[in-house]
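1. Sharing a model prediction with you, sequence too.
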Amino acid sequence: MELTTVWFVIIAFLWTSYFFLEGFDFGVGMLLPVLGRDDVERRVVINTIGPVWDGNEVWFIVAGAATFAAFPEWYATLFSGFYLPLLAILIALIVRGVAFEYRGKRDDARWRARWDRAIFWGSLVPAFLWGVAFANIVRGVPLDASHDYAGTLLDLLNPYALLGGLATTALFALHGAVFLALKTSGEIRFRARRVAGIAVVAAIAAGGSFLLITQLQHGKPVTWLTAAGAAAGLLAAAAANRRGREGWAFVGTGAAIVLAVATLFTALFPDVLPSTLGSGGLTTANAASSGYTLKIMTWVAGAFTPIVMIYQGWTYWVFRKRIGTSHIPPAPKKRPEPVR
């Protein structure tokens, strides 16, 4: 197997890991105002991802860095043509991270409410725009002979891309609801299961439609299997959630996300960014770095990727237990004003 193909597979793996892990983070953030009916319940919801959300975002950073190093032409064209959507994603992620850190800094209901809204929008915007971005990558965008983006922002907001955004939003909301049912106890757990029962309908409708159109327009024979596997994962998640088997429901939603992303990357290969103008498209061959660069990167990835995976797996094992409102300590009371 050529190193260009190897690195296409590695980058696909990095993005798949990011969407699997950050997907339930986004879902939890989007469901915060739905499942957290008071401050204590909202603290429970946030604490389910508190120890892991920043580690999950590392996969995005590594995926971007790997794309830059292995396929610099792809990176340059992608980040210039998709500048505004990616900037919106970056701002949303920054605001979301700040909200997690600053929400509890003041004992003020309005202060916490503002940061709760920031968590909601900071989760919803990336969940939607990642779907828009990857749908456009598979569909192709206007590229000239120099591999420069020749379209406008409106070209990225085509019906297929918007459907992709709705699909990722619904999938991540379902993934987050199932994760909350798996990680919480008491009323929040049962509320999350009810929400998951509703979200799975939206995920099947939006995700199924998107994958079907993808298969009919851009798919290959093998992607029928991955797309069908993604649909089966959603159906299995719905059945497991109905029976109260949260662990198996999470496996089902996770499998659906993994297989859906696999469908997109398999349909894309050997292209990395097709051109709708008939020329100027980028492939694994004309967008790649030198063979020596890819060889060095392969050794580095082989050495450090297992370490990162072991460490992150250990983190999830340490914080594997359920939490509920009984585990949340009382909010610190305001200190009395000093007498002058």
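-> Looks like it came in fine.
2. from here on, contacts and neighbour counts on C-alpha atoms
-> Will do.
3. Check which helices and strands the host helix or strand of residue 263 sits against.
-> Using DSSP states H and E, residue 263 falls within helix 246-268. Helices and strands touching helix 246-268, by 3 or more C-alpha pairs under 8 Å, 6 or more residues apart in numbering; DSSP states H and E, are helix 3-35, helix 109-139, helix 159-183, helix 187-218, helix 221-242.
4. Tell me what angle the third one forms with helix 109-139.
-> Per axes from the mean of the first three to the mean of the last three C-alpha atoms, to 10 degrees, the angle that helix 159-183 makes with helix 109-139 is 130 degrees.
5. helices and strands around helix 159-183, which ones?
-> Helices and strands touching helix 159-183, by 3+ C-alpha pairs under 8 Å, 6+ apart, are helix 3-35, helix 39-49, helix 109-139, helix 187-218, helix 246-268.
6. between the helices and strands packed on helix 246-268, which one is nearest to residue 300?
-> helix 3-35 (12.3 Å; C-alpha to C-alpha).
7. which helices and strands does that closest one pack with?
-> helix 39-49, helix 53-70, helix 109-139, helix 159-183, helix 187-218, helix 246-268, helix 291-318.
8. Need the winner for burial among the ones you listed.
-> Highest mean neighbour count among these (mean count of other C-alpha atoms under 10 Å): helix 159-183, with a mean of 27.
9. what inclination does that one have with respect to helix 3-35?
-> Here the directions of helix 159-183 and helix 3-35 differ by 60 degrees (the same axes, to 10 degrees).
10. for comparison:
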Amino acid sequence: MGLQEFWFILIAVLFTGYFVLEGFDFGVGMLMSVLGKTDNRRRVLINTIGPVWDGNEVWLIVGGGALFAAFPDWYATLFSGFYLPLLIILVALILRICAIEWRGKIDDDRWRRRADLGIMIGSWVPAVLWGVAFANIVRGVAIDADKKVTSSFFDLLNPYALLGGITTALVFALHGAVFIALKTADDVRIDAADLAKKLAIPTVPIAGGFVLWTQLAYGKGWTWILVAIAAVAVIAIALLTRSEREGWAFAFTTLAVIATSVLLFASLYPNVMPSTTDPAFSLTIENASSSHYTLMVMSWAAVVLTPIVLIYQGWTYWVFRKRISTKHIPPSIGLPPKAGSTKAG
């Protein structure tokens, strides 16, 4: 295995880790209006991801940095050609970050409602658009001889990509519902488990259809193994959510996300951005990579630093592993509201 292959695999691992970890973060935010019937319940939902959500986003930052350093042409073509959807994702993530961080700063009902809306928008939008973006990367877009994307924004809204967006939204919502059931107690846990059962009904056939389409249109012979793993995972999720075994259900939602993400990257290889204009214009791991020396230096840094980051993040999850409920939520200590606003009860 050469350095280009090593870095392609590492980037796939980073984005897969992001989808697994940030996936349930998005799911929690997406379900705020459904499971957060009172302010205390919404605070429980936020606190399930409170200690870890910002660490989960680091996977995206590192993945983007690795993409820029290892495959600069891939980075340039992707971020210029997908400028609008990626900008929308970035704005949504910023909105979500600000809403989570500032929600408790002012003790005011309207302030919190607006923050909750920001959390939901900042969760739903990336959950859909990441699926649309990665489906288009695998499917291919119009790229010319100068490595520039000539497709328009509306060209990205093709049936396969839209199915990819619906799939990621449903999978992340289910992933989040199972995580909430795993991390909470009392009535929040019961409602989350019940919602997970309902979400599994549309998620199984839609996600299965997207995976099968990906395999038939872009997959390879050996990637049928990944299709089988994803199929077993989604079936297990449907059964485990019914029996309310949220620990195992979360393990299988994680497995489903991993199998789907690996299938996408495996279907893409050795291309990194296929061209629908002319296959000769496609970006590959060979013609889009940095120099051998650059990749060598980066590889040594990755070998040294990656285990440290993984150990630290694993320790964080272990420390904050206990369930929480509305009984654990203290009174709000935010600043008093401005004159004319509705004070919280």
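-> Yep, it's here. What you see is a predicted model, and the numbers here were worked out from it, not measured in a lab.
11. quick one on the thing from earlier: any chance of JSON lines for the helices and strands packed on helix 246-268 of structure 1, columns distance to residue 70 of structure 1?
-> Supplementary listing: these in JSON lines, determined by distance: least, C-alpha to C-alpha, whole Å:
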{"stretch": "helix 3-35", "distance to residue 70 of structure 1": "7"}
{"stretch": "helix 109-139", "distance to residue 70 of structure 1": "17"}
{"stretch": "helix 159-183", "distance to residue 70 of structure 1": "26"}
{"stretch": "helix 187-218", "distance to residue 70 of structure 1": "24"}
{"stretch": "helix 221-242", "distance to residue 70 of structure 1": "25"}
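12. Compare the ones you listed and give me the one nearest residue 297 of structure 1.
-> helix 3-35 (9.0 Å).
13. Structure 2: matching residues for that closest one?
-> Under TM-score structural alignment, the match for helix 3-35 of structure 1 in structure 2 covers residues 3-35.
14. Kindly reformat the helices and strands packed on helix 159-183 of structure 1 as a markdown table and extend each row with distance to residue 75 of structure 1.
-> Below are those laid out as a markdown table (distance: least, C-alpha to C-alpha, whole Å):
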| stretch | distance to residue 75 of structure 1 |
| --- | --- |
| helix 3-35 | 12 |
| helix 39-49 | 30 |
| helix 109-139 | 12 |
| helix 187-218 | 22 |
| helix 246-268 | 16 |
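15. Report the separation between residue 73 of structure 1 and residue 293 of structure 1.
-> Separation of residue 73 of structure 1 from residue 293 of structure 1 (C-alpha to C-alpha, to the nearest Å): 14 Å.
16. of the helices and strands packed on helix 159-183 of structure 1, which approaches residue 331 of structure 1 most closely?
-> Of all these, helix 39-49 sits nearest to residue 331 of structure 1, with 8.7 Å by C-alpha to C-alpha.
17. Show me what that closest one is in contact with.
-> By C-alpha atoms under 8 Å, 6 or more residues apart in numbering, the list of residues contacting helix 39-49 of structure 1 from outside reads 25, 28-29, 32-33, 35-36, 100, 180, 183-184, 188, 323-325, 328.
18. thinking again about what came up before, which one of the helices and strands packed on helix 159-183 of structure 1 lies closest to residue 337 of structure 1?
-> Proximity to residue 337 of structure 1 (C-alpha to C-alpha) singles out helix 109-139 among those, at 18.8 Å.
19. list the helices and strands the closest one packs on?
-> Helix 109-139 of structure 1 packs on helix 3-35, helix 83-102, helix 153-156, helix 159-183, helix 246-268, strand 271-273, going by 3+ C-alpha pairs under 8 Å, 6+ apart.
20. compared with structure 2, how much does that helix deviate?
-> Relative to the matching residues in structure 2, helix 109-139 of structure 1 has an average distance of 0.4 Å after the fit, by mean C-alpha distance after the TM-score superposition for structure 1.
21. chain center to that helix: distance?
-> A distance of 10 Å separates the centroid of the chain from that of helix 109-139 of structure 1, by C-alpha atoms, centre = their mean, to the nearest Å.
22. now stretch 217-237 of structure 2
-> In terms of C-alpha atoms, centre = their mean, the centre of stretch 217-237 of structure 2 is set 19 Å apart from its chain centre.
23. Show me which residues of that stretch are buried.
-> The neighbour-count check on stretch 217-237 of structure 2 (16 or more other C-alpha atoms under 10 Å) flags 218-220, 223-224, 226-227, 229-231, 233-237 as buried.
24. how about the helices and strands packed on helix 159-183 of structure 1, which one is nearest residue 287 of structure 1?
-> Proximity to residue 287 of structure 1 (C-alpha to C-alpha) singles out helix 3-35 among these, at 9.2 Å.
25. tell me the angle the closest one makes with helix 291-318.
-> Using the same axes, to 10 degrees: helix 3-35 of structure 1 against helix 291-318 is 30 degrees.
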